[in-house]
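Q: everything below, folded, please.
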Amino acid sequence: MTSSLQLDQHGRLRHLLTMDGLPRQLLTEILDRAAHLAEATSGADKKLPNLRGRTIVNLFFEASTRTRSTFEVAAKRLSADVINLQVSSSSTSKGETLLDTLKTMEAMQADLFVIRHDASGAAHFFAEHAAPGVAILNAGDGRHAHPTQGLLDLYTIRAHKGPPENLSVAIVGDVLHSRVARSDIHGLRILGCKDIRVVAPPTLIPAGIEQMGARVFHQLEPGLDGVDVVILLRLQTERMLGAFLPSLGEFHRDFGLTRERLAKLKPDAVVMHPGPINRGVEIAGELAYSERSLILEQVANGISVRMAVMDMILGDRGASK
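A: Next comes the predicted model:
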């Protein structure tokens, strides 16, 4: 169902809702396109004409800084017109339904909606009800998926460590509430990574994660033993109802990345984080932008990856008309 919704009859991107079920060749094509666009916009003139005349709407029902900003920059670098809809001050606050909002913006001839919502499945809802020729790009829905974050993580890993087939990758922290963790696991598995680890206390491990292809560790040191990449996750306390852990201090003691723990990793192991960072919780403050950290590079890579996805959905579609 999801694959048929995301891909057209020729196997090209129609919407991007989740990494799950996408073919390996398509993921590789997106990463290759991102590398090409990064090179093409590396000079003083960063603007390309690919999406001139297209309209992209950033429709964010959840607060965001990095994701919304990088989507906006990516669309503008492709010469698209961009509308940033402030949902808290829009008609949805007056009782307008999600479907009415979508149809209203479609009537303004929007070509693509970038949607972030706190409900899992919201992006699928929009895709199922979008008019023909209108694309939906999931910028994060509940705990479900954040496919462009997964793609930019894969892009960053590939740029520094090569293809993930023979890598060991550990995802540490609040896996239970993390759509990033799910997208990373799907993407790594599709690209052939055989050693995907999730490291967290039992209360922050979702049921069935092993069926997705990950090994579970409840202690940090064995979970990080021999890994090439460490992806740290923020504790999403805003999604926690009840006692998931004793305290932030105890979490840092047991699962936080400190300088001492960093020193025990492989000398060429790298550290990543989707942001925002909780310094002194999942990572010691002085390590956030250290020589082993790729966190700021992830932000920059997000622009190229999001350009690639929008270009493949709208630019390639326009070229094929």
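Q: C-alpha only now, for contacts and for neighbours.
A: Fine.
Q: where do the helices sit along the stretch 1-150 of the chain?
A: Taking DSSP state H, counting those that start in this stretch as the criterion, the stretch 1-150 of the chain contains helices spanning 2-6, 24-40, 66-77, 98-107, 122-129, 147-161.
Q: so can I have CSV of those showing mean neighbour count and distance to Ile190?
A: Converted to CSV, the helices of the stretch 1-150 of the chain look like this (neighbours: other CA atoms under 10 Å; distance: least, CA to CA, whole Å):
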stretch, mean neighbour count, distance to Ile190
helix 2-6, 17, 14
helix 24-40, 17, 6
helix 66-77, 21, 23
helix 98-107, 14, 32
helix 122-129, 18, 21
helix 147-161, 22, 11
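Q: leaving aside the residues next to it on the chain, what's closest to Val227?
A: Closest residue to Val227 apart from its sequence neighbours, by CA to CA, 6 or more residues apart in numbering: Ser168 at 4.7 Å.
Q: next up, for comparison:
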Amino acid sequence: MTLQLDSDGHLRHLLTLDGLPREILVRLLDRAGQIRDTALGRTCKRNSLVGTTICTLFFEPSTRTRSSFQIAAQRLGADIINFEASTSSARKGETALDTLRNLEAMGVRGFVVRHAEDGAAEMLATHAGEGTTVINAGDGRSAHPTQGLLDALTIRQAKGPDFSKLKVLIVGDVKHSRVARSDLHALHTLGTGEIRVCGPQSLLPDDGVLKGCVVGDDFDAMLEDADVVMMLRLQRERMEEGLVSSLDDYHRDYGLTVQRLRRAAADAVVLHPGPINRGIEITDEVADGPQSLVLRQVSNGVAIRMAVLETLLA
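A: As a prediction, the model looks like this:
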């Protein structure tokens, strides 16, 4: 955690929500709420990062995260560089650290990093120069802190700031989900009343991350009276690993349908970090229905990422 904070307790990097002080997390949520209109282009863009250059350093594909960081940087007046691993010197063997150092030498101050390896963002932050900021945009199975923040913001907008009253259910492949881990860290920090985690035993982690959660594999039972239902993407490679018998069986046991959703609280809301496998973890009727906040999550992503960039770099 000391790597994320400077000697005065201010945020220097954003690598994980695990252990992030509640006051910093809430401050980011508050700031995102304040600038949401600017994030969506409804008011004039801010100029707080004019003259600052930010690089999206992505070694994995991304649509929502990368695009929203790009829009967030532009709305703040920053210059943005898009690094594509497939068309860069990474294909010639250049390491991620050498790439960062070369771009630092060109005056880049902020790095938004996505990488397949656990701990990649932390490694770059450890070696980053004075005045350089690293933001983790998803590393391995470890963390996706801005997704955790935008999910918390979406829940807060729908249900209010008192998380102690809420029953939140996370469903699916939690074991391999960096999103789920960051969501769990945020929910614990915000004092959520009850956190439920549901999925087949083969897709539930055993590393202690579920401590303090109600855990089970009976989706129908876990849905009862839930206020928030967070569906996770089924990563299809899990079928190849033999962790899921078939897509049809998974949908039968863990797919969210309109009929199943009726077990939750009458005013329950549904979230999904995307990309969605329609007809597998969630049906069209639910994903596009009145209780779905999926597109609000996407729009909140720009606001949260503006708040993070401004906090770290302004």
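Q: surely the residue nearest to Val227 of structure 1 meets Asp195?
A: Yes. Using CA atoms under 8 Å, Ser168 of structure 1 makes contact with Asp195 at a distance of 4.8 Å.
Q: so how far is Met306 of structure 2 from Gly107 of structure 2?
A: 20 Å (CA to CA, to the nearest Å).
Q: looking at those two, which is more packed in?
A: Per other CA atoms under 10 Å, whichever of Gly107 of structure 2 and Met306 has more neighbours is Met306, with 29 against 13.
Q: please tell me how far that one sits from Glu117 of structure 2.
A: Met306 of structure 2 sits 25 Å away from Glu117 of structure 2, going by CA to CA.
Q: ok, Gly140 of structure 1 - contacts?
A: Contacts for Gly140 of structure 1 (CA atoms under 8 Å, 6 or more residues apart in numbering) come out as Ile115, Arg116, His117, Asp118, His146, Pro147, Arg179.
Q: can you tell me which residue in structure 2 aligns to it?
A: The equivalent of Gly140 of structure 1 in structure 2 is Gly138 (alignment by TM-score structural alignment).
Q: and if you look at Thr28 of structure 1?
A: For Thr28 of structure 1, the residue aligned by TM-score structural alignment is Val26.
Q: could I get the full set of helices for the stretch 151-300 of structure 1?
A: With DSSP H, counting those that start in this stretch as the criterion, the stretch 151-300 of structure 1 has helices spanning 179-190, 220-224, 248-255, 259-263, 295-310.
Q: and the residue lying closest to Gln235 of structure 2 once chain neighbours are set aside, how far from Leu204 of structure 2?
A: Of all residues not flanking Gln235 of structure 2 in the chain, Asp173 sits nearest, at 7.5 Å (CA to CA, 6+ apart). From Asp173 of structure 2 over to Leu204 of structure 2 the distance is 7 Å, taken as CA to CA.
Q: so what's the closest residue to Glu281 of structure 2 other than its chain neighbours up against?
A: Among residues not flanking Glu281 of structure 2 along the chain, Gly255 sits closest, at 4.3 Å (CA to CA, 6+ apart). Applying CA under 8 Å, 6+ apart to Gly255 of structure 2 gives the contacts Gly279, Ile280, Glu281, Ile282, Thr283.
Q: need the counterpart of Gly255 of structure 2 in structure 1.
A: Counting by TM-score structural alignment, Gly255 of structure 2 lines up with Gly256 in structure 1.
Q: distance to Val270 of structure 1 added to the helices of the stretch 1-150 of structure 1, as JSON lines?
A: What follows is the helices of the stretch 1-150 of structure 1, written out as JSON lines (distance: least, CA to CA, whole Å):
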{"stretch": "helix 2-6", "distance to Val270 of structure 1": "32"}
{"stretch": "helix 24-40", "distance to Val270 of structure 1": "19"}
{"stretch": "helix 66-77", "distance to Val270 of structure 1": "21"}
{"stretch": "helix 98-107", "distance to Val270 of structure 1": "40"}
{"stretch": "helix 122-129", "distance to Val270 of structure 1": "32"}
{"stretch": "helix 147-161", "distance to Val270 of structure 1": "8"}
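Q: select, out of the ones you listed, the one closest to Ile231 of structure 1.
A: Closest approach to Ile231 of structure 1 among the helices of the stretch 1-150 of structure 1 (CA to CA): helix 147-161, 8.9 Å.
Q: list the contacts of the counterpart of Leu13 of structure 1 in structure 2.
A: In structure 2, Leu13 of structure 1 lines up with Leu11, judged by TM-score structural alignment. By CA under 8 Å, 6+ apart, the contact list for Leu11 of structure 2 reads Gln4, Leu5, Ile24, Thr311, Leu312.
Q: what about 6 Å?
A: Taking CA atoms under 6 Å, 6 or more residues apart in numbering, we find Leu11 of structure 2 in contact with Gln4, Leu5.
Q: with adjacent residues omitted, what lies nearest to Thr2 of structure 1?
A: Setting aside the residues directly before and after it, Thr2 of structure 1 is nearest to Gly21 in space (CA to CA, 6+ apart), at 7.4 Å.
Q: where in structure 1 does stretch 100-117 of structure 2 fall?
A: Residue span in structure 1 matched to stretch 100-117 of structure 2, by TM-score structural alignment: 102-119.
Q: what about the nearest residue to Arg279 of structure 1 once chain neighbours are set aside, how many neighbours?
A: Spatially, and ignoring its direct neighbours in sequence, Arg279 of structure 1 is nearest to Gly285 (4.7 Å; CA to CA, 6+ apart). Counted by other CA under 10 Å, the residues lying close to Gly285 of structure 1 total 16.
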